[in-house]
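Q: quick one: sequence plus predicted model below, questions after.
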Amino acid sequence: MVSALPIAGLLVAAVAAQTPDASLAPPTSCAPGVQIFAARGTTEAPGVGKIQTVAGNVTAAIPGSAVTAVDYPATFDDYAQSVATGSSDLGQLVKDYVKMCPDSKVALLGYSQGAQAVADLICGASSELMPVKTADLDSIYDKNIIAMILFGDPTRAANQSFNLGTVTDRDGLFPRLKNDACEPYSPRLRSWCDVADRYCDPSAPGGIDTTVHGTYFNKYTQAAKDFIVEQWQLSQKSLPPRSSIGSAQPTGTANGTHPAHPTGAPVPTSTTPVAAGASRTGAAAFGAILMAGVAAFLA
C-alpha cells in the first residue's frame, strides 16, 4: 500500500513551487485576497523561507492573495536584536499596509525565529534573556488580521489555548512569561510544536530530537492553510471577536486544524502543570547556553 503522507508532501511542495516569489519590498497595492506577511527562520536566505509551503497553498486557495517576506536579519549572532528587528519591521509592514488598505485582510506566518518575531508583535516580549516590550499592535487592527500561524516558536508557553501539535503543556526555549496579551487573539492564532523539538520543547522527558524542528511543513501545512482559508471565509461575513482570557480552546486531533491534546500526549489538569517550574528552569538554563553561542544554530 502506498502511504498517503509522501504523496501529500509532494502535493504541498508542488503548490509551493508554483507560487510566485514573495516580495521583499513593502506592498504598493491592495490584495483583493489575503495579504500574507511571513518571517523566515534563523539563517534562512532572505525571503519567506520554508514556511513558503503554507503561503503557497494559501495563495492557491484564495485568488488575489499576495505574499511579502519580512526583510530582517534572521541571524543567530545577536539573536535578541535580530528578533526585535524582525518584530518591529513586521509591525511597520502591517501598519503601513492597513493604512493604505483599511479594509484589507492580513495573515501573519512565522517559523522558528520568525515565529518569535510574530508572537512578540502581537503578545509583547516577556521572555527571560530577551528585551521586554509591549505588544506593537492594538485593537484597531482586529478587523484586518484574520490569522497567525507559528511553527516551532521558541517563546512558546505551556498550556495556552492556541497551542497545537503533539506537545501543548511544556515551555519553549525562551518561554513567554506574560501571555495575557496573546489570549485575545486566540481565535485567530495557531502555534504548532511537536515533542522533542529543541526550540519549542527543549525539556522533553526523552530528550531533544534535532530533526523535529524541520518537520512541520510536511505535517501541518494543510491544517495551517485550511485554518487561514476558514478565517478568510469568516472574515467575509464578520471577524471572529477577541476572546476573553481563557476562552476559545482548540478542539479536535493533533493533525487537524484545531488539535488539542493528541492520543498519548499528557493532558494538563490545571493552568500551570506541576512540572512547569522545572520545565521553565531547564528551558532558561538551556537558553543561557544558547545565547552564549554553545548550542547549535537555530534553523
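A: Okay, I see it.

Q: switch to C-alpha atoms for all contacts and neighbour counts from now on
A: Will do.

Q: regarding the protein, what is its longest helix?
A: helix 79-100 (DSSP state H).

Q: immediately after it, which helix or strand?
A: strand 105-111 (DSSP states H and E).

Q: show me what that next one is packed against.
A: Counting contacts by 3 or more Cα pairs under 8 Å, 6 or more residues apart in numbering; DSSP states H and E, strand 105-111 packs against strand 34-39, helix 113-123, strand 145-151, helix 216-235.

Q: save these as CSV, and put in distance to Leu164 too.
A: Output for these, formatted as CSV (distance: least, Cα to Cα, whole Å):
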stretch, distance to Leu164
strand 34-39, 19
helix 113-123, 14
strand 145-151, 10
helix 216-235, 10
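
Q: can these go into CSV with extra columns for mean neighbour count?
A: Below are those laid out as CSV (neighbours: other Cα atoms under 10 Å):
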stretch, mean neighbour count
strand 34-39, 28
helix 113-123, 29
strand 145-151, 27
helix 216-235, 20
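
Q: ok, structure two:
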Amino acid sequence: MRFSPLFALPPAMALTCSPGLYVLVARGTFELPGAGIFGLIPKTLAERTSANITTAPIDYPASLSKPGYTESVKAGGQAVHDAIDEYASACPDGKMAVGAQISMDAICGGAGDGFPPRDALPSEKLDNVVAIALFGDPTHVANTTYDRGTSIKNGIFTRDAKSLAVCNKYSSRIVSYCDTGDVYCDTGDIRPVHANYLNRYTDETVSFILDRFQAASNSSSSAPPTSASSSASVTSATPSSSSLSLSSSAASATLSSGPAPSRSDVPVVSLACANRAAVLYLGSVAAIVAAVLSRC
C-alpha cells in the first residue's frame, strides 16, 4: 500500500481533485488534528479497491471548551458544508464519501433542538456525494430506511421534521449505525456499545461505500476508476490551508464532568481520565458527550 501525505499548502493549491474517491472524515473531540480513529474507513477502502482513496480531514475545533460544545458543532458543520461545496465546485466529476456526525447538518440542514440553524447544501452540490456513514449519531432516528444496527430507539437529540425530510431524499446514500444500549444514539445505559462500531461494522460500511462508488462511477460519463498499479493508493489531503497532523491517536486533554449534556455550552470541571474518554468515539462530535458522561 502506498501512502502519499500532502501537508499544508497555500490556499490556491490546497485542493486537489482525486482521480478516485475523496473521503471527508472528522476526528473525535480531543483527538489530535487529522483523520482520527475514523481514518480506519479510508484505510480499509484502500485495501479493498485499486482506486485512489484521498483522505480529507475536516478542520474544526473538536472541543468541549474554548470554544464550547455548541460553537464546536457549529464550526464543524460549516467546515463540512464548505469542504463539500468547494470540492464539488472545483471537481464537478469527482466522487465524495463523508464520515462524520457533523456532516448531517450540512447535508440535511440543522437538526434543531438547540443547535444553530443551518440550511442544507443545494442538491447539485451533493450530486457527487456517493455515500455518508454515521456511527452512534446522537440525532439518530429509528426506523428510517438508512437506519442500521440493533437499536429501535431515537437518540438523545431530536432532528426536526424539516431536516429529516431532506435526509430522506438522500437515504439511498446514507448508513447510520446505532446499537441497543448506546447512551447517545439509543438513549441506553451500556457505555461500551458506543466505542465498538468500527470493530463491528467497518467491513459492512466499506462494502456499502464501494458499492455506491462503483455505481456512481458506472453511471457517470467517465470510465470506472482504475489504478496504474496493483497496489492501492492512499493520499491524505487537507481541505483548508491549515496544517493538520495525520495522527490517529487521541489527544491528551483534561475533559469535563457534569450533568447530561444539552446543546448549550457545558461548564468545565477538571477530570483526570482524558485518554479513556477521548477514544470513546470514532470520529464523531458525540465524543464530547462521552467525555462529559464518562465515569472512567
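A: Structure received. Here the structure is a predicted model, which means the values were calculated and not measured.

Q: picking that back up, and the longest helix of structure 1, which stretch of structure 2?
A: Helix 79-100 of structure 1 corresponds to residues 69-90 of structure 2 when matched by TM-score structural alignment.

Q: give me the mean deviation of that stretch from structure 1.
A: Its match in structure 1 and stretch 69-90 of structure 2 itself, once the structures are fitted together, sit a mean 1.1 Å apart by mean Cα distance after the TM-score superposition for structure 1.

Q: and the strands in structure 1?
A: 34-39, 66-69, 105-111, 145-151, 163-164, 189-192 (DSSP state E).

Q: elements contacting the fourth one?
A: Based on contacts counted as 3+ Cα pairs under 8 Å, 6+ apart, the elements that strand 145-151 of structure 1 packs against are strand 105-111, helix 113-123, strand 189-192, helix 216-235.

Q: what's the answer for the fifth one, then?
A: In terms of contacts (3+ Cα pairs under 8 Å, 6+ apart), strand 163-164 of structure 1 is packed against strand 189-192.

Q: about what we covered before: and the helices and strands packed on strand 145-151 of structure 1: which comes nearest Asp142 of structure 1?
A: strand 105-111 (9.8 Å; Cα to Cα).

Q: hmm, back to that, distance to Ser29 of structure 1 added to the helices and strands packed on strand 145-151 of structure 1, as CSV?
A: Formatted as CSV, those follow (distance: least, Cα to Cα, whole Å):
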stretch, distance to Ser29 of structure 1
strand 105-111, 13
helix 113-123, 23
strand 189-192, 26
helix 216-235, 19
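
Q: looking at the ones you listed, which is closest to Leu290 of structure 1?
A: Closest approach to Leu290 of structure 1 among these (Cα to Cα): helix 113-123, 13.2 Å.

Q: just give me the match in structure 1 for Ile37 of structure 2.
A: Using TM-score structural alignment, Ile37 of structure 2 pairs with Lys50 in structure 1.

Q: state the distance from its match to Ile228 of structure 1.
A: Lys50 of structure 1 is 17 Å from Ile228 of structure 1, where distance means Cα to Cα, to the nearest Å.

Q: corresponding residue for Val140 of structure 1 in structure 2?
A: You called it Val, but residue 140 of structure 1 is Ile. Under TM-score structural alignment, Ile140 of structure 1 pairs with Glu124 in structure 2.

Q: number of nearby residues for its match?
A: By other Cα atoms under 10 Å, the residues close to Glu124 of structure 2 number 12.

Q: from Pro92 of structure 2, how far off is it?
A: To Pro92 of structure 2, Glu124 of structure 2 is 10 Å away according to Cα to Cα.

Q: Ala215 of structure 2 too?
A: As judged by Cα to Cα, Ala215 of structure 2 and Pro92 of structure 2 stand 17 Å apart.

Q: now which residue in structure 2 aligns to Phe37 of structure 1?
A: Phe37 of structure 1 maps onto Leu24 in structure 2, by TM-score structural alignment.

Q: pretty sure that match is touching Val98, no?
A: Yes - between Leu24 of structure 2 and Val98 there is a contact under Cα atoms under 8 Å: 4.8 Å.

Q: now Ser294 of structure 2: closest residue in space that isn't a chain neighbour?
A: Spatial nearest neighbour of Ser294 of structure 2, chain neighbours left out: Ala277 (6.2 Å); criterion: Cα to Cα, 6 or more residues apart in numbering.

Q: helix or strand for the one you found, which one?
A: helix 274-278.

Q: which bit of structure 1 covers that helix?
A: Using TM-score structural alignment, helix 274-278 of structure 2 finds no match anywhere in structure 1.
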